[in-house]
Structures are given as structure tokens and as C-alpha cells.
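>>> sequence first, then the predicted structure:
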Amino acid sequence: MEKCLEIEQQLPSFMKDFSIYLKNGVALSTRLAYLSDILFFCKYLINETDITTASQVTDITVEDFNKITAKNINRFIGDYCSRYTVKDDTSIKIMENDNRALGRKKSSLSVLFKFLYRDEIVKNNITDGFNPIRLPKPQPDAIKRLEIDEVAIMLDIVSSGEHFTEGEKKYWEKTKLRDKAILVLFVTYGLRLSELEQLNISSFNFNRGEFRIYRKRGKEVVMPINKTCETVIKDYIENERSASSILDDEHKDALFLSLQNKRMTTRAIRNLVKKYTSIVLGTSRENGYSPHKLRATAATSLIQQGFSIYDVQNLLDHDNVTTTQLYAAHKKNVKREIVKNFEWIDD
């Protein structure tokens, strides 16, 4: 939130309504990504083009933006963004973006220019002239996830502390119940990282057997809680989590706390997941799986257990069932099982 507000203050004043639109219309992480891309584009206009004579971003005018054509955007994305340099006092870095990163920048600018056209700030809708960016189609075999037996090993590790060094075990002793609750929630519900990070004590109603999460676009959803999740969460709250009475007001309700008694950041949660999955996979911490891979793990595990792809789509909040079908492709020997149990003629 603070980063979003900081960027918004650096943008031209005519984008004020666009900032309000993002605030109410998209998830916080998406809002930050869009604003970052737009600020980067505005700096490009100043430093790399003659479209504006402004010396700082706040000085860019509506008239400047009305000069921008689709060709300018295509050159920015296809030429400049694919490879550019960043200079500071001590070094020069060469930055490169793949098609996925370029696609996000295109999306950010498309949303901006459509909004400005809708609000009659710019005269033309130039987005129809943006060049397409081909993204690799995800293949089932490329989806990384843990197998069911690997999930069991991971949960054993978080319970036993096996494979940790003596130094690591000192920290593990203080966080093992928290870590287990986090991992169980990920592999049971396939939560997104932001959904887990935002969980509060007040999100849970154990008497009714449910908890609330906030999906993309701020959508509030009530989820049923099973016995495993209820057990590990209560165990953490009652036996490891610091009492709310000693916490700062902004962290009193946060479910998952750091050792500094603050709400865990998305980076800390991501590093935690990488740590445990790297041990299971026998690889370095850097090559451990991200929380999104545990989301894929939950999806494939549920489908392998026989649940409908439509039920899994509902649970994971996939916008399109074709996304869920990618995970369904991992169900082993499904064709063989179908025809084997569908004989028309008996021996």
C-alpha cells in the first residue's frame, strides 16, 4: 500500500482518477504492478523520446499523452523494454525482459490508455494498434508441483526438524507450529500467497467450522475448514503465537507472525515455502518451490483423489476451467482406468 501511494504521488495529476480506479478495481499486488510499469513508461518518455519536454514525471501533460501513438508503445515494449540499461553511481546494469514480462507491461499500458480514452482525457483509443505478444502455452508436463508422498515428507520435516543444521533448528523450534499451519493451508486449499498473508485471527470461526479469505479483486469468500487445518491452526495459536496483548495494534489480529511479532511478509512466507520444499526436492534453497507450486500441488492432489475439475475450479477460484484442466492432465493412467472399467463384453 505504501509503495502504491508513493508511486501515485510521482505520476502526472491527470492520472489521479486512474489511481482511484485501480484502488477500487484490482488486487493490491496488481495495482502495484500497473503503477510501477506506468511510472517506468513515463520516465522512458522523458529520457528516451522527444514526445515531452518535461524534466520530471509530474510535469508530463495531457497534451503530451495525446501525442503518443500505438507505434510509440510498440517501440517501447518491443525494442526498449526487451533490453535496456540502468545506471547508478557505481555500476551499469543490463536489464532484459522475457515475453511474459513484456506482456504485463503491455497490459498495464492497455488498461491505462483505455481508461484515459473512456474518461475523454485522450482523444483516441490507441490500444487496438498494440502489437500482440506471444506467450508460451503452459504444458501439463511443465507444471511443477509436489507429489502426494512428497507432501507427506514435507510435513514430517516441519514436525521433526530433520535435515536442519543446529543453527537452523534454533529458529525452527520457535516457528515449527506456525510453519506447519502455513504449509497445511497451502496444500489443502491451494491458497494464493496474498490470500494466506492477509489471514487474521478474526478470519476464523471455529464454532461454525469456516474461515474467510479475500480473493482477487477484493472478493470475500467463506471457506469450510477441515479437522486437519483446525488442529494445526489452533495448535499454533494456543502454543506458539505471541499473545495479542503484547503486539502493536496493527499486528494484533494478524494470524501468522514473524519472530519480530509483526505480520509475516509475502517474501518471508515465500522463503519459508522454498526452504521446506528444497529439502524434499534435494536442491538448493533458491531452487525450492514457490507458494504457487503448492497451489498446483493442491489442484493435482485433489484431482488425483477423484474430485471433479469443476469442484477444484471452484475451490481454487480459477476464472476458466481450462486452467484447472491443465492440472487434470496429471491424473495418471486416467484413460487406461476408464476403458478398463467400461467393458461391454464379459469374458
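Yep, that arrived.
>>> drop to CA atoms for contacts and neighbour counts, all remaining ones
Will do.
>>> which residues touch the spatially most central residue of the chain?
In the chain, the C-alpha nearest the mean C-alpha coordinate belongs to L193, at 5.6 Å (Cα atoms, centre = their mean). With contacts defined as Cα atoms under 8 Å, 6 or more residues apart in numbering, L193 is in contact with 266, 269-270, 291-292.
>>> burial of the closest residue to F14 other than its chain neighbours, as a residue count?
Leaving aside its chain neighbours, F14 sits nearest to V62 (7.0 Å; criterion: Cα to Cα, 6 or more residues apart in numbering). When neighbours are defined as other Cα atoms under 10 Å, V62 has 15 of them.
>>> mind listing what V62 touches?
Counting by Cα under 8 Å, 6+ apart, V62 makes contact with 14, 121-122.
>>> list buried residues within those.
The neighbour-count test (16 or more other Cα atoms under 10 Å) marks 121-122 as buried among those.
>>> between the contacts of V62, which is nearest I51?
For the contacts of V62, the closest approach to I51 (Cα to Cα) belongs to V122, at 14.7 Å.
>>> next, the closest one: secondary structure please.
Here V122 is recorded as coil under DSSP: H, G, I helix; E, B strand; the rest coil.
>>> that one contacts L116, doesn't it?
Yes - the criterion here is Cα atoms under 8 Å, and V122 meets it with L116 at 5.6 Å.
>>> mind checking the longest helix of this protein?
helix 166-189 (DSSP state H).
>>> go ahead and confirm A27 touches Y214.
No - A27 lies out of contact with Y214 (Cα under 8 Å); the separation is 9.6 Å.
>>> what about the strands in the stretch 101-250 of the chain?
Here the stretch 101-250 of the chain has its strands, by DSSP state E, counting those that start in this stretch, at 204-205, 210-214, 220-224.
>>> here's the one I want to compare it with:
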Amino acid sequence: MTPDRAVNAYLRHITIERGLSDHTVAAYRRDLGIYREWLGARGVTDLTDVTVELIAEFAAERAREQPAPAASSLARLQSSVRGLHRFLVQEGLQEGDPSRALQPPRAPRRLPKALTIAQVEQLLDAAGPAPGAAQPGDEVGLRDRALLELLYATGARVSEAVQLDVDDVAHPAVLRLRGKGAKERIVPVGSYAQAALGAYLTRARPELSRRGRATPRLFLGARGAPLSRQSAWLVIQQAAERAKLTAHVSPHTLRHSFATHLLQGGADVRVVQELLGHASVTTTQIYTHVSVEALRDVYATSHPRAR
């Protein structure tokens, strides 16, 4: 099978059968495009001709590139290649898996950065007016406040939040989120987020919707179109600038803060796992390390014989 046909078949597989998100599929497409071009430059027209040595050479060349790629980028690239060849073997299109011996570089373990509770409150206040303080013309501000309140209240990924439909908020106290692999989960919504969402739905969304074509999406842009991930990212960045936060604030910051504050408040790690939509508790346990680090900092600065 030609590299082009193989890659296209694999992308259809992960899109339709595995239900991976558009963002993940796009990352696979980019990575496999690099692999396909590299094979083409070496005259490989049939993936059955790919050997263990050839894949090892591909991985080595990528690692030697300048500027040096991040370990996480190399790991993702190699994971894409391994996934492609495993798929071909499973489909009976390739007898052996030449990528089986490929060992991806181990990315350094980095603890997620969380804001303090006070910083979260600053960020939310800077996003838009409180539900009871909004004035006519504050539609975008009400939307921004509702978006950030919801992200912090539920731990939703930004991609999950912008994919919400109005029907997903059928009950004000709970929310239906669609995570990776199209898996659904139900999460509770706190009173502050409920109030912000209620104000947005009754006082802002009807006006935003009037400006564009009808859509079931919950969060709308200033012209009435569904809010994009990039626009949601800008909302967070602009709120952080207005709040004058010196800490780095990214689209995942409120999700990290949600998990960290729950664990610091005594929540069980498996409950947090369910709320975050993690397939494995191992992924969630990184947040327990954040809490331990915080305890160590408090101990080091508070105990008279800590150092």
C-alpha cells in the first residue's frame, strides 16, 4: 500500500471508528505528513518496504534537527508513526510492525501550573460584569464571565466548552460535556457559574444569536457565530491582562486550578478523575504532586526547624 493511501485510511479510522477529536486528528495528519514526505524523499512507494532500520533512521534524523525539537513533539511524532503501522498490521495490510522497537523519548514530567483561589477570583472579575451588575451592551462581557466561570466550576477543557450546545445545560445544576473519544460525562455546576450562565442565556445570548445564523452552540461570538477555541483562548488572555496577573495563564490554567483546589479541599482523587474525564487515575495523580509541593512550601516557610 502506498504511504498516501495508508495515511488516509488511518486518518479515517481514528476519525470515524475511534472518534478522536478534530484537534487530535489534525496533529496526526501533520505528523504523518512529515513521515510520508521523508519516505517519499527516499523513494519508498510501498509501506511493506519499510524496515525497522528505516524507521530508526527517521527517528534519529528528527532528533538531530536544529533547533532541537521538544521531547514531547518527538514522542507525539513517533506515536503517530507507531499507530499507523499497528493499524496496517491489524487490518492485514502489513505482515509485521517495523515500528515495534521504536522507543519514544521520555518527556520531562512538568507539574501543571495552578492559580491561587485569589488569583482565580481576580481573573473571573476581570472577565466581565457580575450577573447583577451588567448593563445594556454588556453581552460580550456576560459571555466571557459565563465562559470562565464554567471552566473553573467544571474543569472542562476549552475545546469541550466551545462545543457545548444550549441543550447541554438543560438543568442549571449539571452540565453534559463531551470529552476525548466522544465520551460524555455529567459534571455539577456551582452556584456562581449557574448565576453567570443564567445571566448570559437570558440577557446576552439572544442578542448575540440575533446577529448571526441560528446555531445550537451555547457560546457565541460577537457576530453570532459559534465561539472558536482560538477566540476562547483570547478571552482568557485578555482577562488575565486586565487582572494584571503575573502568573502565566493558558487555556488549561482554569482546568489545572479546578483539579488542584478540589484536591487541596479534600476531594478524593478518583472523584476528580471522573470530573476531569481522565481515562486513567494515573493522569489525575499528577495533581496530587502539585498539592504535595504546596504542602512542602508551606512547611519550609512555616516550621522553625524546616531548614
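It's in. Computed from a predicted structure; not experimentally measured.
>>> superposing both, give me the TM-score.
With the length set by TM-score structural alignment, normalised by the length of the second structure, the two chains reach a TM-score of 0.83; 287 aligned residues with a Cα RMSD of 2.7 Å.
>>> save the contacts of L193 of the first structure as JSON lines, and put in secondary structure and neighbour count too.
Output for the contacts of L193 of the first structure, formatted as JSON lines (DSSP: H, G, I helix; E, B strand; the rest coil; neighbours: other Cα atoms under 10 Å):
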{"residue": "T266", "secondary structure": "helix", "neighbour count": "16"}
{"residue": "I269", "secondary structure": "helix", "neighbour count": "22"}
{"residue": "R270", "secondary structure": "helix", "neighbour count": "16"}
{"residue": "P291", "secondary structure": "helix", "neighbour count": "27"}
{"residue": "H292", "secondary structure": "helix", "neighbour count": "18"}
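>>> Throw those into TSV and include distance to P132 of the first structure, thanks.
Below are the contacts of L193 of the first structure laid out as TSV (distance: Cα to Cα, whole Å):
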residue	distance to P132 of the first structure
T266	32
I269	35
R270	32
P291	30
H292	27
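>>> any idea which of the residues you listed is closest to K180 of the first structure?
Closest to K180 of the first structure, out of all of the contacts of L193 of the first structure and judged by Cα to Cα, is I269, at 11.9 Å.
>>> nearest residue to the aligned residue in the second structure for the closest one other than its sequence neighbours?
Here I269 of the first structure is matched to A232 in the second structure, going by TM-score structural alignment. Nearest non-adjacent residue to A232 of the second structure, counting by Cα to Cα, 6+ apart: V158, 7.1 Å away.
>>> equivalent analysis for A239 of the second structure, please.
A239 of the second structure sits nearest to A127 (Cα to Cα, 6+ apart), 4.8 Å away.
>>> what do we get in the first structure for the one you found?
Using TM-score structural alignment, A127 of the second structure sits opposite V158 in the first structure.
>>> that match contacts I182, correct?
No - applying Cα under 8 Å as the test, V158 of the first structure and I182 come out as separate, 10.6 Å apart.
>>> my read is G266 of the second structure is in a helix, agree?
No - counting by three-state DSSP, G266 of the second structure is not part of a helix but coil.
>>> contact partners of stretch 166-183 of the first structure?
155, 158-159, 161, 196, 229, 232-233, 235-236, 240-241, 256, 259, 272-273.
>>> these two touch, right, R83 of the first structure and I94?
Yes - R83 of the first structure is within contact range of I94, at 6.9 Å (criterion: Cα under 8 Å).
>>> F204 of the first structure: how many residues sit nearby?
21.
>>> picking up where we left off before, so how many other residues sit close to the match of A127 of the second structure?
Using other Cα under 10 Å, V158 of the first structure has 22 other residues around it.
>>> which stretches of the stretch 201-307 of the second structure form helices?
Secondary structure of the stretch 201-307 of the second structure (DSSP state H, counting those that start in this stretch): helices at 205-210, 229-242, 253-264, 269-276, 281-284, 286-302.
>>> check the mean deviation of the second one from the first structure.
Average distance between helix 229-242 of the second structure and its aligned residues in the first structure, after superposition and using mean Cα distance after the TM-score superposition for the first structure, equals 1.8 Å.
>>> can you check the fourth one too?
In the superposition against the first structure, helix 269-276 of the second structure averages 1.3 Å from its aligned positions (mean Cα distance after the TM-score superposition for the first structure).
>>> for L272 of the first structure, see how far away F130 of the first structure is.
Per Cα to Cα, to the nearest Å, F130 of the first structure is found 40 Å from L272 of the first structure.
>>> quick one: buried ones out of the contacts of stretch 166-183 of the first structure?
If we count by 16+ other Cα under 10 Å, the contacts of stretch 166-183 of the first structure have these buried: 155, 158, 161, 196, 229, 232-233, 235-236, 241, 256, 272-273.
>>> what's near enough to touch L109 of the first structure?
34, 37-38.
>>> which one in the second structure is aligned with it?
When the second structure is aligned by TM-score structural alignment, the residue opposite L109 of the first structure is V81.
>>> what's the answer for V184 of the first structure, then?
Applying TM-score structural alignment, one finds that V184 of the first structure aligns to E149 in the second structure.
>>> return the residues in contact with that match.
By Cα under 8 Å, 6+ apart, the contact list for E149 of the second structure reads 124, 192-193, 196.
>>> closest to R12 of the second structure out of the helices of the stretch 201-307 of the second structure?
Nearest to R12 of the second structure, of all these, is helix 229-242, at 23.2 Å by Cα to Cα.
>>> what's that closest one packed up against?
helix 117-127, helix 158-162 (3 or more Cα pairs under 8 Å, 6 or more residues apart in numbering; DSSP states H and E).
>>> and the contacts of the longest one?
Outside helix 117-127 of the second structure, the residues within contact range by Cα under 8 Å, 6+ apart are 141, 144-145, 148-149, 235-236, 238-240, 242-243, 245, 254, 261.
>>> related to what we said a few turns ago, the match of V184 of the first structure and R62 of the second structure: what is the separation?
E149 of the second structure sits at a distance of 41 Å from R62 of the second structure (criterion: Cα to Cα).
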